[in-house]
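# this one's sequence-less:
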């Protein structure tokens, strides 16, 4: 999109307008005389502001979109955060919410004609800080409804520490209503554990730091209200054991996970029985440190496509990924943008038919593929790094292991319990195993010819364990050319 350079007629224009300055800024003008101007910014609070806009010829049918854009840098564009106005009058107001307190923001109004965006002059404002003298310093643990209401009556708007709501140790007076905490806007860490709430609509938190954990809430159906939160240096995100949770759309503002005082970054989505997708995590693009991703035990999860924007892994080693016990998951294409992954465990996903999502990985050092009964082939190159551990077990319908052709040197390999496997084709280029080669309990496996080079060249430096297959050649059998039946 082409952005037009704004012309300013005074030094005041060059410096942008300040809060309370009513003087309109010079704006772009189209051939049919459409212009836009911010006239005033009002109703500024800790977390909200109202931007009032006046347009010349704002009713023109050439306008395809109009609104305001804002951000933390000067001269924001439509590629930054924007609020679209759907009206057609010459004046309108845009309410900006979900801001951080005591923060300077830059804002411009805009309109689009013929695919080109035109802007007003820049304005700026700073949110207030009403919490500066109403802060609770330390951790807060609220285990009962009575405790929650008593703490809420104190009217704190910021907790400089951890707020824990609920506990797995209490079955009396369990928390069912969060409205008493509506004054709280900022917390460092938030845990909501074993409550009776059905949603988080009474939470008004707009800023959260290192940890978010929502666990064991038997009546919770959605976490939509979390979409008002600005996540600051989030490290650990845990959504676990919420049996009727159907949506995590409220996590749309999560864009990165990094190391914190709690440890390395972690994304854990586990045992949410009715969750069908991970929509809400589509803006997560970066995982730092020795990060971990666990997608485990979500019985109705059919895809993980919302993770497809994760590209930046800020670690020399990469992250570890565990995708297990998701009975309805058919593919793992959602992790296809990740390149830096040192370990992946794909286990007990009954409907899984494809692992092509890992084709973009570089140098895996641990590859576990276990108990995926619908998987019949690897369908892609598996990028196993030198010195890695390779485990392929109990995949009952796996017909072949083609896709391992890039494997040259391993620390260990275990291939067992794959009852449809008939050969080791795919290991043709394997030249060295440092510790152990174990092939057992593959009831139809009778062709070991693909490891002939490994055995005859003396590349197996450790144990050779081959038994309970359709054919169980010794190393001497393979050297003698008797590698199959």
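That came through, no problem. If you're wondering where the values come from, they're calculated on a predicted model, not measured in any experiment.
# From now on I want contacts and neighbour counts done on CA atoms only, so please keep to that.
Will do.
# got a list of contacts for the longest helix anywhere in the chain?
The longest helix of the chain (DSSP state H) is helix 145-152. The contact list for helix 145-152, computed with C-alpha atoms under 8 Å, 6 or more residues apart in numbering, reads 142, 165, 173, 174, 175, 176, 177, 178, 180, 181, 182, 183.
# Now do residue 218 against residue 444, distance only.
45 Å (C-alpha to C-alpha, to the nearest Å).
# How many residues are close by residue 464?
Around residue 464 there are 16 other residues, counting by other C-alpha atoms under 10 Å.
# I meant residue 223, not that one.
With neighbours defined by other C-alpha under 10 Å, the count for residue 223 comes to 20.
# Over to residue 365?
For residue 365, the tally of surrounding residues (other C-alpha under 10 Å) stands at 21.
# And for residue 408?
Residue 408: 19 surrounding residues under other C-alpha under 10 Å.
# From what I see, it and residue 431 are in contact.
Yes: the criterion here is C-alpha atoms under 8 Å, and residue 408 meets it with residue 431 at 5.5 Å.
# Find the nearest non-adjacent residue to residue 403, please.
Of all residues not flanking residue 403 in the chain, residue 381 sits nearest, at 4.2 Å (C-alpha to C-alpha, 6 or more residues apart in numbering).
# so who does that neighbour touch?
Residues counted as contacts of residue 381 (C-alpha under 8 Å, 6+ apart) are 359, 402, 403, 404, 405, 406.
# swap the cut-off to 10 Å and go again
Residue 381 makes contact with 355-356, 358-361, 401-407, 426, according to C-alpha atoms under 10 Å, 6 or more residues apart in numbering.
# Secondary structure for these - can I get that in TSV?
Shown next, in TSV, are those (DSSP: H, G, I helix; E, B strand; the rest coil):
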residue	secondary structure
355	coil
356	helix
358	helix
359	coil
360	coil
361	coil
401	coil
402	coil
403	coil
404	coil
405	coil
406	coil
407	coil
426	coil
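# Just put these in CSV and tack on distance to residue 281 and neighbour count.
Shown next, in CSV, are the contacts of residue 381 (distance: C-alpha to C-alpha, whole Å; neighbours: other C-alpha atoms under 10 Å):
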residue, distance to residue 281, neighbour count
355, 21, 22
356, 21, 18
358, 19, 23
359, 21, 19
360, 20, 18
361, 20, 20
401, 32, 23
402, 33, 18
403, 30, 18
404, 31, 20
405, 34, 17
406, 33, 17
407, 33, 24
426, 36, 18
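# A further structure is provided below for comparison with the first:
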């Protein structure tokens, strides 16, 4: 719980003699400020993490002439180095990250624990052609503009990498280099108040840093956090960090516009827009008290008070909430005889002098706890990875005071915990384990640290670390719980690491009594390999082991196995903390457990196969001590509470092939950390579905070619970047579906030829698919569907593979200029699609479908496939805006239906006027339907579209199934002049035709399946003379043709075995065209032809006796019976 006191707010106690009776008497002592430039001997114990606070291994840390590497826990120790007593400076570097550093005040002759260092990843914000110049802008507002030919000795592609450092972020000082001390242009020392800074570098195509030519400048724009924009001044000084001296230097001026500062730079490093202030003094006396520790015997007080936590000072401007200063207090020294136990630290810090009120916070910091206080005014930009919220408020006590600087300064006394007290309930508890560590030769470990896992029963409560000090191998690892714990710590697991040899101790489980210092009687031997080795003393279970109930769990714990050579199967468990000796398994499968943590399995040092399935309450799957480099498979599936997976040492996944990375159904998973991953080369596939991952940067340094199942990313609603996959080649299947925040495929690496499908579905913000579209040449299938923001889909190299492009609401252009072969193409419901280029497409063995959907207003006005020669089923439907279909000049054969129809769109919205193409087409194997919406009469939309001419199909000779055309305004069908046969129905329905002369060569219809001719609802049709060549049919239906006067044109027909229907033809006077029909017929229906008085045309048919079915004649001007006709009474 944070306590706040006010200095100089309403009654300024530091400037005025008048104060409240209960306010503490200000202390006037001012500790001396150490003089800069004098080196002292010290040792430095620190930790380095990434932006997600995951430990970074292999970071090079330098200071005082010494250089070391961080270990698996991100820990480093610089032993007995000489550093500046006022401004000790250390640096931290790692490939792929921007350089980090820290400035701090060292402890003379002791162990200094500087504030945390966070290294920020080098993130690409875009590329610029060096020769032409240009600019790039990040999502958060970082903009870099580079003039043409501005780089020294380079004219190729420039990758701009940047990482913004937000001055309102709680971990501002952890992310920034050094501190905020700065030398202005007059070489006067002061301190900065930042309005935004960013690491920036320009890299060539090999990753080398580039320099700006002499006389050239680049333009740098950095965003100002929203909470600081109200106090932003019109202009501000620019500063860069001198990494050699560890100090900020003034260079240039920035101007404020549109929420950011813009200025000119002649070199790149980390740039900072700041106001400079002279330094002032802030003297402190820190009193650390433990007044409510439960059950502390007097003999334990000295040991505990000699190992205090670190105390972090954070100074903020109260008005803007900008962090002004941060450093660690010197370790408090115990005060002899004090009760309750007390230790004090006296120090003077130099901070920028401001006239406004400052908020000064002192926070107890312990390894394993938080490293910084919260900032409620933090306003992140889109470029940042926000720091995890610290949890110290539930277990520590901080104090905040409001201070206005005075001259001369007055000492501030702060007591922690505030009021000399701690939490309530059982009060404070302290876990303290101390002892001695020796190496394999029984010599003291002098450069190392202790790692303590604190537990309640089998439940891990907290972990912490402490350095080995002195030359005797002594260590004290201690953690203070400031408030009562629900689960009081009663045992710990201790591991000691030797950084000089890379060795570690065996894990020791120790029963402890909280608030009683526990001294180990025997030295801890640090002699095990830090890579999971057993030194020949391991107890091994050979084969697979199954833990599935309480009995088998107890038996395994009691066995004390260090290794399982096969699979360890664990199910139906709620607590795994009792497993403490196990260090190595070939494979681990946790399935259907109710554990909330991995318990003792988190201590595993070697796992070659990992499967976590259906562990519904598991929150964090971290293996911090893992040391093996290879893992055959990673399967993390359906763990509904899982938020993080950490495998720190793994470098290679599926090195033997035939396995994969499967992370599916973990809807809360935000962190996937495999920081040392280098290869996925034989991995069958990577599948990541239903997570909250924001990026795939854990693969950033990994390379390899995936196997036959490729990459699957489905239902990752927080995913914004796949750039981490840039070195992973996906040769088979690629599926990206329901990644609704993903805007670009940058980082997806495919070859030209993909053996399986490429699927891009339901990615709401996806706009840029060029990482795929610019490379793809062939594939098993390409599917682009429901990508709301996608405007352009251009595949300049694509030649072969099925295509499906559906319901992309913003898609305006689809271009595949080299596309030549596929089984099927389906382009549907892309309402804004205005341009389709598939001019090289020659073969479609299965089908082609172009469907505009149901929208009345569409963008596509023209369409053609000029190279298409053969096709299976061919359909163009509901394309309201297309005006002419006069192309398709190469199409020779359709091995299916050919349908052109606007059936679902009102005619008033249709634009199609002519179908004058398809002139090489000789055969449609199945049906031909053109504007078939007319088939149900005036009640169906689409019948009255503007289609007036079908002059195409000039070489069409055969339709294997149905022939169906319509369109109320259709007047010209001359294109069918060479049509000879129709296999099924022949339908001329709801047209504006006056005659059927376009069918002059049609000789047969309906023979394939005993189908009929339908000529109906043609309001202007006057004659059937165009059917003069028709000789063989099965049946005929002539109805609702109000202008039709006779049936001339049917004279060559000799038989109609299926039937004749002539109905509702208002001007029909005779049916003489049927005079030559004879033989068997199933039915004769001649009805409601109101002026038809002459039925003599069926005399031959009736007299022949072939009518064995229905004879229905009614509603005509003359309605003779069969007998009437036979008697010659066939007309009136």
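Happy to help now that I have it. Model, not experiment: these values are computed from the prediction.
# Would you pull the TM-score for this pair?
Laid over one another, the chains give 0.61 as their TM-score (TM-score structural alignment, normalised by the length of the first structure), with 338 aligned residues with a C-alpha RMSD of 3.2 Å.
# that older thread, now the very next helix or strand once past the longest helix of the first structure against helix 145-152, angle please.
Once the chain leaves helix 145-152 of the first structure, the next helix or strand it forms, by DSSP states H and E, is strand 158-165. With axes from the mean of the first three to the mean of the last three C-alpha atoms, to 10 degrees defining the directions, strand 158-165 of the first structure sits at 180 degrees from helix 145-152.
# superposed on the second structure, where does the helix or strand following strand 158-165 of the first structure end up, distance-wise?
Remark: after strand 158-165 of the first structure, the chain's next helix or strand is strand 186-193, criterion DSSP H and E. Compared with the second structure after fitting, strand 186-193 of the first structure has a mean deviation of 3.3 Å; criterion: mean C-alpha distance after the TM-score superposition for the first structure.
# Have a look at how far, on average, whatever helix or strand comes next after strand 186-193 of the first structure is from the second structure.
Downstream of strand 186-193 of the first structure, the first helix or strand assigned by DSSP H and E is strand 207-215. Aligned to the second structure and superposed, strand 207-215 of the first structure gives a mean residue distance of 3.0 Å (mean C-alpha distance after the TM-score superposition for the first structure).
# Tell me the first helix or strand C-terminal of strand 207-215 of the first structure.
Later in the chain than strand 207-215 of the first structure, the nearest helix or strand by DSSP H and E is strand 230-231.
# just the helices in the stretch 1-150 of the first structure please.
Using DSSP state H, counting those that start in this stretch, the helices of the stretch 1-150 of the first structure run over residues 11-14, 145-152.
# Rebuild these as JSON lines, extending it with distance to residue 311 of the first structure and mean neighbour count.
What follows is these, written out as JSON lines (distance: least, C-alpha to C-alpha, whole Å; neighbours: other C-alpha atoms under 10 Å):
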{"stretch": "helix 11-14", "distance to residue 311 of the first structure": "37", "mean neighbour count": "13"}
{"stretch": "helix 145-152", "distance to residue 311 of the first structure": "40", "mean neighbour count": "17"}
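# Same list, those helices, but as CSV with distance to residue 472 of the first structure please.
Below are these laid out as CSV (distance: least, C-alpha to C-alpha, whole Å):
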stretch, distance to residue 472 of the first structure
helix 11-14, 81
helix 145-152, 65
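# who wins for neighbours among the contacts of helix 145-152 of the first structure?
Going by other C-alpha under 10 Å, residue 175 tops the contacts of helix 145-152 of the first structure with 25 neighbours.
# so what's it up against?
Here residue 175 of the first structure is in contact with 142-149, 165-167, 192-197 (C-alpha under 10 Å, 6+ apart).
# cool, residue 216 of the first structure as well?
166-168, 192-196, 239-243, 271-272.
# Number of residues surrounding residue 138 of the first structure?
Using other C-alpha under 10 Å, residue 138 of the first structure has 11 other residues around it.
# quick one, what contacts it?
Residues in contact with residue 138 of the first structure (C-alpha under 10 Å, 6+ apart) are 159, 160, 161, 162, 163, 188.
# do that again at 8 Å, thanks
Residue 138 of the first structure makes contact with 159, 160, 161, 162 under the criterion C-alpha under 8 Å, 6+ apart.
# Mind putting those into JSON lines with neighbour count and distance to residue 417 of the first structure?
As requested, these are exported to JSON lines (neighbours: other C-alpha atoms under 10 Å; distance: C-alpha to C-alpha, whole Å):
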{"residue": "159", "neighbour count": "23", "distance to residue 417 of the first structure": "53"}
{"residue": "160", "neighbour count": "16", "distance to residue 417 of the first structure": "53"}
{"residue": "161", "neighbour count": "18", "distance to residue 417 of the first structure": "50"}
{"residue": "162", "neighbour count": "21", "distance to residue 417 of the first structure": "47"}
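# Is residue 261 of the second structure in contact with residue 273, as I believe?
Yes: assessed by C-alpha under 8 Å, residue 261 of the second structure is found in contact with residue 273 at 7.2 Å.
# which one of the two has more residues nearby?
residue 273 (31 against 27).
# Find the helix or strand that the residue nearest to that one when sequence neighbours are not counted is a member of.
Of all residues not flanking residue 273 of the second structure in the chain, residue 238 sits nearest, at 4.8 Å (C-alpha to C-alpha, 6+ apart). Using DSSP H and E, residue 238 of the second structure sits within strand 235-242.
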